[in-house]
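1. the amino acid sequence is not available; the structure is as follows:
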């Protein structure tokens, strides 16, 4: 397929590279042109502007937040104005349910197809094509998107026909990950202050009842206090918890743990944690215990 890719950050660069490896004709666009150079060296075409990335069968966006997605979709030179009728927009960004609803309506009005396809996985998983893709949209649009989705992930889960459903699942999943990070941080603060080695404690956890990859990955980062370079920066984690709370408010679903996590992220950011991985909230319990 001829596909445009917009957003070449930690996640997007690996995803675009895997589209190239799968044999798709990829045109890339990023606000910082230098980020496109490694992909151009691998065979991608560089677009001079947004419209230049919208001349194929589909365009994939992988951007940081609602504001960034709205900036590339709206306006005279945005995706909505540039994509031809029948073309496909695959949004892999972690955005609000409300924005996904607006994009669904706007693309339908423009005669374009829209699939929401956020992913679970960190940048190393993106580079290895080991992402888990959550896809929502009408059946025809998802089938059209499937060759691209399978090129960026090792598994594609169809969520529902309404695209915002995928965003809701993604936000709920990030809420669960952050909850596990907080719980791991508190547990490690407890045992470490009692004289137990954090790495040994993690070996016990993952070798018994808690062998899930999320515990291995984030438990390891907390045990080693390895929060830089950030695979997923703390401000993005704070943003996702805020969006989960907004979804809960819209659906009248109380999320008391999410409220706690919001405050944990705010505390981390207030103490200069903007450049840290979001797993750094797992260090706050140790700091509170005087063991930072």
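-> Noted; the coordinates are in hand. Please read all numbers here as calculations on a predicted model, not as lab measurements.

2. okay, CA-based contacts and neighbour counts for the rest of this
-> Will do.

3. just the strands from this structure, written as ranges.
-> 2-6, 25-29, 45-46, 58-61, 88-91, 113-116, 119-120, 131-136, 153-160 (DSSP state E).

4. quick one: closest of these to residue 183.
-> Residue 183 lies closest to strand 119-120 among the strands of the chain, at 20.0 Å (C-alpha to C-alpha).

5. check which helices and strands that closest one sits against.
-> strand 131-136 (3 or more C-alpha pairs under 8 Å, 6 or more residues apart in numbering; DSSP states H and E).

6. so what's residue 146 up against?
-> Applying C-alpha atoms under 8 Å, 6 or more residues apart in numbering to residue 146 gives no contacts.

7. ok so, going back, so which of the strands of the chain is nearest residue 201?
-> Of all the strands of the chain, strand 119-120 comes closest under C-alpha to C-alpha, at 26.2 Å.

8. roughly how far out does that closest one sit from the chain middle?
-> Distance of strand 119-120 from its chain centroid, counting by C-alpha atoms, centre = their mean, to the nearest Å, is 6 Å.

9. and stretch 264-284, by the same measure?
-> With C-alpha atoms, centre = their mean, you get 18 Å for stretch 264-284.

10. repeat that for stretch 60-79.
-> 15 Å.

11. do stretch 261-277 as well
-> With C-alpha atoms, centre = their mean, you get 18 Å for stretch 261-277.

12. which other residues reach it?
-> 178-179, 182, 227-235, 237-238, 241-242, 280-281, 284.

13. filter the residues you listed down to the buried ones.
-> Buried members of the contacts of stretch 261-277, scored by 16 or more other C-alpha atoms under 10 Å, are 178-179, 182, 227, 230-235, 237-238, 241-242, 280-281, 284.

14. where do the helices of the stretch 101-250 of the chain begin and end?
-> For the stretch 101-250 of the chain, the helices defined by DSSP state H, counting those that start in this stretch occupy 123-127, 139-152, 164-193, 198-207, 213-224, 234-251.

15. in the second one, what counts as buried?
-> The one in question is helix 139-152. 141, 142, 144, 145, 148, 149, 150, 151, 152.

16. okay, one more to line up with it:
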């Protein structure tokens, strides 16, 4: 299949590489052209713009950082919609806000182009290993095109519904739940450490008992050891998703006390100089610092 791929960050590059390895003809675009070189060596061709990557494509994937980036590569000058032919499908794998997804759905419909939201749960290593959990939503005829491709990229594809923004909301809710786990682990490790229990041993005990689940294992180890680099998912991106979750909840008239707490934790840890080079689990430093248990950033 002819595929365009826009956005070659850590996640996007791994996903695009798997599409190349699956035998598809992939044309890639990234704002920093240096990121395209490994894909070119693997057999992809390099486009000069999102429009060029979309021109011959049956499907265009995008994996970019936020609402503004996706709007730019889709609707901007030489954007995806200026090149994509009617009847083709754009699969957005970015974590974006509900309002942005709704607006993009309208613009794709007006252009006669399919739009599927397919955000993912998983870090870059999971993307490379085709172990992502993918949440997909869109019209049935567009999902028929998208799902077989998505199944080549992850261990499961969950169909959320027929409205693309529903998948984005599910992703934001999932990240909200993960952020609460991170805050809980920070507070728990602070209590255990203050009592003289080694935090790593504490996490090992619990993750081999009732909390034997990947989020507790992955983030528990990072928080207990206070090792937040390299960033599998950067702190600013986590903060962005928290803002989008609060905005979506406000639009629905739903109070989220825990998301509001985490919002303040993000602000506090950023005020301490913790930034993009840190994993979003570094938000747990707030609880550790308050308990006098912080070792380093």
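-> In hand now; what should we look at? For clarity, every value in this text was computed on a predicted model and none was experimentally measured.

17. what's the spacing between residue 224 of the second structure and residue 287 of the second structure?
-> 12 Å (C-alpha to C-alpha, to the nearest Å).

18. shared neighbours of those two, anything?
-> What both residue 224 of the second structure and residue 287 touch, as defined by C-alpha under 8 Å, 6+ apart, is the set residue 186.

19. skipping adjacent residues, who's closest to residue 44 of the second structure in space?
-> residue 26 (5.1 Å; C-alpha to C-alpha, 6 or more residues apart in numbering).

20. got the contact list for the one you found?
-> Per C-alpha under 8 Å, 6+ apart, neighbours of residue 26 of the second structure: 2, 3, 4, 5, 16, 19, 20, 43, 44, 45.

21. quick one: which of these is nearest residue 215 of the second structure?
-> Using C-alpha to C-alpha, the contacts of residue 26 of the second structure come closest to residue 215 of the second structure at residue 16, 25.3 Å.

22. what about the closest residue to that closest one other than its chain neighbours, how many neighbours?
-> Counting by C-alpha to C-alpha, 6+ apart, residue 16 of the second structure lies nearest to residue 5, which is 6.6 Å off, once chain neighbours are set aside. Applying other C-alpha atoms under 10 Å, we find 29 residues neighbouring residue 5 of the second structure.

23. thinking residue 5 of the second structure is in contact with residue 25, fair?
-> No - applying C-alpha atoms under 8 Å, one finds residue 5 of the second structure not in contact with residue 25, separated by 10.5 Å.

24. once aligned to the first structure, how far is stretch 170-188 of the second structure on average?
-> Compared with the first structure after the fit, stretch 170-188 of the second structure shows a mean deviation of 0.2 Å (mean C-alpha distance after the TM-score superposition for the first structure).

25. burial count for the residue lying closest to residue 101 of the second structure once chain neighbours are set aside?
-> Using C-alpha to C-alpha, 6+ apart and skipping residues adjacent in sequence, the residue nearest residue 101 of the second structure is residue 165, 5.1 Å away. Here the neighbour count serves as a burial measure; for residue 165 of the second structure (other C-alpha under 10 Å) it reads 27.

26. how much space between residue 165 of the second structure and residue 84 of the second structure?
-> 21 Å.

27. check residue 99 of the second structure too.
-> For residue 99 of the second structure, the distance to residue 84 of the second structure - C-alpha to C-alpha - is 23 Å.

28. tell me which of these two has more neighbours.
-> Set residue 99 of the second structure next to residue 84 and count neighbours by other C-alpha under 10 Å: residue 84 wins out with 28 against 17.

29. can I get the buried residues of helix 139-152 of the first structure in CSV with distance to residue 270 of the first structure?
-> Converted to CSV, these look like this (distance: C-alpha to C-alpha, whole Å):
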residue, distance to residue 270 of the first structure
141, 43
142, 41
144, 44
145, 41
148, 40
149, 38
150, 40
151, 39
152, 35
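
30. just those residues now: which is nearest residue 186 of the first structure?
-> So of those, ranked by how close each gets to residue 186 of the first structure (C-alpha to C-alpha), first place is residue 152, at 34.6 Å.

31. these two touch, right, that closest one and residue 19?
-> Yes - the criterion here is C-alpha under 8 Å, and residue 152 of the first structure meets it with residue 19 at 6.5 Å.

32. check contacts around residue 237 of the first structure.
-> 174, 178, 265, 278.

33. next, the contact list for the second one, please.
-> Taking C-alpha under 8 Å, 6+ apart as the contact definition, residue 178 of the first structure lies against 237, 261, 279.

34. against residue 165 of the first structure, how distant is the first one?
-> When C-alpha to C-alpha is applied, the distance between residue 237 of the first structure and residue 165 of the first structure equals 20 Å.

35. next: residue 54 of the first structure.
-> Per C-alpha to C-alpha, residue 54 of the first structure is found 25 Å from residue 165 of the first structure.

36. returning to what we had before: nearest to residue 291 of the first structure, out of the helices of the stretch 101-250 of the first structure?
-> Nearest to residue 291 of the first structure, of the helices of the stretch 101-250 of the first structure and by C-alpha to C-alpha, is helix 164-193 at 7.1 Å.

37. hang on, the earlier thing: in a markdown table, list the contacts of residue 237 of the first structure along with distance to residue 134 of the first structure.
-> Formatted as a markdown table, the contacts of residue 237 of the first structure follow (distance: C-alpha to C-alpha, whole Å):
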| residue | distance to residue 134 of the first structure |
| --- | --- |
| 174 | 13 |
| 178 | 19 |
| 265 | 25 |
| 278 | 22 |
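
38. returning to what we had before: how close does the residue nearest to residue 16 of the second structure get to residue 91 of the second structure?
-> 9 Å.

39. so what sits against both of those two?
-> 60, 61, 62.

40. any idea how far residue 1 of the second structure is from the second one?
-> Using C-alpha to C-alpha, one obtains 13 Å as the distance from residue 61 of the second structure to residue 1 of the second structure.

41. the more surrounded of those two?
-> residue 61 (28 against 13).

42. quick one: contacts for the more buried one?
-> Going by C-alpha under 8 Å, 6+ apart, the list of residues near residue 61 of the second structure reads 3, 4, 5, 6, 90, 91, 92, 93.

43. what about the residues you listed, which one has the most neighbours?
-> Taking other C-alpha under 10 Å as the neighbour criterion, residue 4 ranks highest of the contacts of residue 61 of the second structure with 32 neighbours.

44. excluding its backbone neighbours, what's nearest it?
-> residue 60 (4.4 Å).

45. what residues are up against the counterpart of the one you found in the first structure?
-> Matched to the first structure by TM-score structural alignment, residue 60 of the second structure sits across from residue 59. The contact partners of residue 59 of the first structure, taken as C-alpha under 8 Å, 6+ apart, are 3, 4, 5, 6, 53, 88, 89, 90.
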